[in-house]
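A.B. asks: Give me a model of this one.
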Amino acid sequence: MMTEQRCRPTAAEPVARRDIDAYSPPWADFAAFFRHRKDDDRTFLIAVSRGQGTRAEWSVGQWRNAVYNVADQLSRHGVRAGNSVAVLAHNSAETLALTFAVWLLGGCLVPLDPRDGDERHEEILQECGARWIGVDSGVESVARARRHASADTIVVGGLMSTQRREHPAVIGGPLDAPALRMHSSGTSGRPKAIIIPMRSILLNCHAMQEAFGWTPETRVLTVLPISHANGLLINSFLPWFVGGSTVLVDKFQGSTFWHIAAETRATTSSIVPTVLEYLLAGEAGDHPAPLMKEVISGSGPLRSTAASEFEQRFGIPVRQLYGLSETTAVLTATPPRTGGNLEPRLRKSIGTAVPHAQVDVVDSNGIPCGHGVRGEIVARGGMLMTGYANNDAANTKAFSGGWFHTGDRGYWERAADGKIWYFLEGRLKESIVRGGLNIAPQLIDEVVATHPLVQSAATVPFANRWQGEEIAVFVIASGDLTEAELLAWCAERLEPNMCPKVVIFGSEMPSTSVGKIRRSALALQLAGELARFWETSFRTETRGHRPAAVVPERRADTQSPLPAAQ
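C.D. replies: Below is the predicted model of the structure:
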């Protein structure tokens, strides 16, 4: 029999999670927050299903009634405050209503990514002890949920009730109780279960409202999966917080993005770099003129040249944000621009700290780094997670020294306006150690990706007898490109120690559902092909030389033994 799994915080946790300013969410529970909107006749949700060719719309009052009805349905199945409820999180109105209803009852939502297999879903169900799986009424969704004998299936449909009603008899618990159980992306290790209380969600929503400048006139186009924090909290939940509205699209497709944006009068969209790249790569045909005032990019490093190209082509400003599931949603964001372009060096920045968050960069001893010095990005504030579920070792490490340690490498600079701007270079664990020098692979990615025939690129290390680790780059090309040509391109633009030595071309990039490169998986995938370079000594020439910059002087025997770490 499954038991409910709780998160046990460490002694260090309250220090990092302590509020850094006087703001505190003014509501006693989620029910009080949910009732605070009084604009019942304004549109809150437009749900667009490209697969079914449908569009449905809910006003604030209709949405409230829909959520109350779903909460009653959950209550009849026995869901109470403190219970975990899994939701097979397709981008549908029913899924979003389930989310609000679980929170209304004081439960902990456990989103299941539809892209994951049944085995992964069952693993999550067993870990969190959820006794229920909520799904929309789609045939495939219901069938998948019912394959899990360990949990009861709750099917939700028919949300269009217009009958006005009072809130359900059974409503939630305190704001500090667990409200959301997300999982880390697993790009640098096994995914960890992240516990976030409703108070952190509401506090971070207030921070985002202030940082983004969103108002009741804001309408967000949601094309990211709501099984992840960006799609769920920024695109779908934050609009309710600010009194605005959201457009929920079942799945992103570049060919329909601008049409849907124009038809629904969306004013913004929080996307990921992968989506922005697809929009840039789309055909230049005629599109309806959207009302978008800006797009926001997060969940991964954005090429500065891609952001500039997007602004020039579509006339829409691009802002960057940075955050992790462990920080609820957002830690930093590019401030809004009153006009003109960002100066070139700030184009690469992830912005300044949002309200209610304290951000810094520290060295390996926890000492703050100076201007431009690389280190680990750390944070404090009430928006932080409670902790990793049932993982004391990970909690102790993450909350050491009175900070939350993001595991991300970065630095800071002070801009002309006196503000501190932060810069992200990637995961610390992903650093390539070549001859004792730590190299951030994302810096190489960005240079390789500027080649006009490179669609996407990812840099990985491979074991090498002479340097410990050498550098390879995996490339998806959009035209006829040779290894020698790309190596010459890199030699012109990178320091010698950062130049790739091997180029491997392919057609599919391993990535998460929100577009983050699964670099460790890619390295494993390429390990066999790169093993033959174990004995190769690569000559490194002076920066600016042509293809001779990186020439194999000696080739490895294909039977050469690999170190155990490989």
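
A.B. asks: Every contact and neighbour count from this point should use C-alpha atoms.
C.D. replies: Noted.

A.B. asks: what helix or strand does residue 504 sit in?
C.D. replies: Following DSSP states H and E, one finds residue 504 within strand 502-505.

A.B. asks: In terms of secondary structure, what does the helix or strand that that strand is followed by contact?
C.D. replies: Scanning forward in sequence from strand 502-505 by DSSP H and E, the next helix or strand is helix 519-530. On a contact count with 3 or more Cα pairs under 8 Å, 6 or more residues apart in numbering; DSSP states H and E, helix 519-530 meets strand 454-464.

A.B. asks: Find out how far the strand it packs on is from the centre of the chain, if you would.
C.D. replies: Relative to the centre of its chain, strand 454-464 is centred 22 Å away, using Cα atoms, centre = their mean, to the nearest Å.

A.B. asks: let's see this one next to it:
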Amino acid sequence: MYLTQSLHRAVRQSPDIPFTAYRARTYTARETYDAVSRIAGGLIGLGVRKDDRVGLLSLNTDRFCQAALATAWADAAIVPLNTRWSVAEHAYALDDADVSVLFLDDAFLPMASALRERTPGLRTIVHCGDQPTPEGLVPLAELLAAEPVEDVHRQGDAMAGVFYTGGTTGVSKGVMLGHRQLFVTALGTLLHTRLPRGGTSILAAPAFHLAGFAFWIVGMMADMTTVPVAMFDPAGVLRTIEEHRAKQTLLVPAMIDAIVSHPDAGSYDLSSLELLAYGASPISETLLTRARAAFPSAQFLQVYGMTELSPSTTLLLDEDHDDPVLRRSVGRAAPYARVRIVDEKGTEVPPGTIGEIVAAGDHVMLGYWKKPAETQEAVRDGWMHTGDVGYMDERGYVYIVDRLKDMIVSGGENVYSTEVENVVAKHPAVAQVAVIGLPDAKWGERVHAMVVLVPGATLTAEELQAFCKQEIAGYKCPRSVESVAQFPMSAAGKVLKRELRAASGAA
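C.D. replies: Reported below is the predicted structural model:
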């Protein structure tokens, strides 16, 4: 399996069915095939050669999809860039990955000059938007006018792309993923779940992030029309689901919360949605209950993993969500994955014992780009060490209790922030919560809760402690609480705890 294979199948079996639908623009499979083969020819004309890296800085659009397919068609690898990064962060990734050609859409045209200045190896910027092309950039129309070329059918362990991590714990690393890794997860997910076939798939999660990118692949394999949403906004997603009678979408919990909290959510017809996949960060039981009520026709699928795992390694199926215990887990190992819980020596621990979650299988990354030492540290004897702390029950369900770096040691006791967050999130005054450890003269670290309150609500540390003591031990309860307007978030929807700690002087 490989990235362009679904397009080849579609053009043979249903050439006139829409392949993408973006705003007022629709491309059939036949039209997409033609555009991709010409863009690939244009890339070759610009000097792109086998195994070169081609950058892609774009919102979710049909052009993003075409550029990604064309890059593989031309025997190169893509480097999707985080749309929330600064110029300096983009320049770092472009330089690190030795990118010589970059696709740039309208939203990022103001960065073009600065990117050129800060990335000496960047020869060509291809403007793939709808605005007039600025001087010095190559219009996409020029590539579309090139002679079409034959697909090289790049596949197997040939690198599909370098996907830079979200940087929640520090400097981003480039994760090398091959076509095999991406399609092992996509095919395994399709086979193991009751995913819909045909119809439309809403690409609402950012496509530069591997969760969104992988979900796009799943949609193509299921013969679905991809409907990209350029930038997330709750009303826009609700409207798109209704207008396109969408069958599936993938969202992170922060997006789900924004959608179900929208004052007009109940006025949209969401009955077409058959699947709502979610992941990237924990979801509270309260939010899950609200989401299932808002999308009563949809099955829910939680995926857990990371970019290095292409990106999923466990799946929590819809029927698992009916069990109040199981829905606190992240599911069981996907068909293509082996999952273990190990101690600090790498030895597997008994069921119910807390340790690090590790995974092995054909979905494990090829490695970190230009970082052999980091690769060797992360992948040991074929096992990817996730850095997540959790345990596995007797039936193989995995429960995450924290990130290794987010564990709090208070008074000599290990406190897992996720466990505390799950309890705090149940308080009626709390809309969102993040728990971190702050330096404390008496306890070493104290448990500190940062909360976004429900409008009009108030909450004291004493009130929160009394509430939490009903469910968890006293040493785990927050000793201090801080109300904030919003949390710093990564583009993947994860709270950036390192920024919270830095703001509190605890980094």
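
A.B. asks: Work out the TM-score between the chains.
C.D. replies: Superposed pair, TM-score by TM-score structural alignment, normalised by the length of the second structure: 0.90. Supporting alignment: 485 aligned residues with a Cα RMSD of 2.3 Å.

A.B. asks: start and end residues in the second structure for the strand holding residue 504 of the first structure, please.
C.D. replies: Per the alignment by TM-score structural alignment, strand 502-505 of the first structure matches residues 480-483 in the second structure.

A.B. asks: And the helices in the stretch 101-250 of the first structure, which stretches?
C.D. replies: 118-128, 139-146, 198-212, 229, 238-242 (DSSP state H, counting those that start in this stretch).

A.B. asks: out of the ones you listed, nearest to residue 413 of the first structure?
C.D. replies: helix 198-212 (19.3 Å; Cα to Cα).

A.B. asks: average offset between the closest one and the second structure?
C.D. replies: Helix 198-212 of the first structure, aligned to the second structure and superposed, deviates on average by 1.6 Å (mean Cα distance after the TM-score superposition for the first structure).

A.B. asks: who's in contact with that helix?
C.D. replies: Helix 198-212 of the first structure is touched from outside by 23-25, 30, 175-180, 215, 233-234, 238, 241-242, 328-330, 333, 335-336, 354-356, 382-385, with contacts defined as Cα atoms under 8 Å, 6 or more residues apart in numbering.

A.B. asks: Stretch 426-439 of the first structure now?
C.D. replies: Applying Cα under 8 Å, 6+ apart, the contact partners of stretch 426-439 of the first structure are 188, 301, 376, 407-410, 440-442, 460-461, 466-471, 497-498, 519-520.

A.B. asks: so it corresponds to what in the second structure?
C.D. replies: Taken onto the second structure by TM-score structural alignment, stretch 426-439 of the first structure occupies residues 402-415 there.

A.B. asks: what about that stretch, how long is it end to end?
C.D. replies: 9 Å (Cα to Cα, to the nearest Å).

A.B. asks: roughly how far apart are the residue positioned nearest the centre of the first structure and residue 332 of the first structure?
C.D. replies: Nearest residue to the geometric centre of the first structure (Cα atoms, centre = their mean): residue 299, 3.4 Å. Separation of residue 299 of the first structure from residue 332 of the first structure (Cα to Cα) stands at 12 Å.

A.B. asks: what about the strands in the stretch 201-350 of the second structure?
C.D. replies: Here the stretch 201-350 of the second structure has its strands, by DSSP state E, counting those that start in this stretch, at 225-228, 248-251, 275-279, 299-305, 312-316, 332-333, 337-342.

A.B. asks: can you list contacts of the longest one?
C.D. replies: Under the criterion Cα under 8 Å, 6+ apart, residues 274-280, 292, 311-318, 321, 330-331 lie in contact with strand 299-305 of the second structure.

A.B. asks: And it against the first structure, how far off on average?
C.D. replies: Strand 299-305 of the second structure sits 1.6 Å off on average (mean Cα distance after the TM-score superposition for the first structure).

A.B. asks: re earlier: sort out which residues of the match of strand 502-505 of the first structure are buried, please.
C.D. replies: 480, 481 (16 or more other Cα atoms under 10 Å).

A.B. asks: Please state the offset of that stretch from the chain centre?
C.D. replies: Using Cα atoms, centre = their mean, the offset of stretch 480-483 of the second structure from its chain centre is 29 Å.

A.B. asks: Ok, stretch 428-446 of the first structure next?
C.D. replies: Its chain's average C-alpha position is 22 Å from that of stretch 428-446 of the first structure, according to Cα atoms, centre = their mean.

A.B. asks: try stretch 195-204 of the second structure
C.D. replies: With Cα atoms, centre = their mean, you get 17 Å for stretch 195-204 of the second structure.

A.B. asks: Which of the residues in it are classified as buried?
C.D. replies: 195, 196, 197, 199, 200, 201, 202, 203, 204.

A.B. asks: Give me the distance between the two termini of that stretch.
C.D. replies: Rule used - Cα to Cα; the end-to-end distance of stretch 195-204 of the second structure is 17 Å.

A.B. asks: What residue, apart from its backbone neighbours, is nearest the counterpart of residue 71 of the second structure in the first structure spatially?
C.D. replies: Counting by TM-score structural alignment, residue 71 of the second structure corresponds to residue 102 in the first structure. Excluding its sequence neighbours, the residue lying closest to residue 102 of the first structure (Cα to Cα, 6 or more residues apart in numbering) is residue 109, at 6.4 Å.
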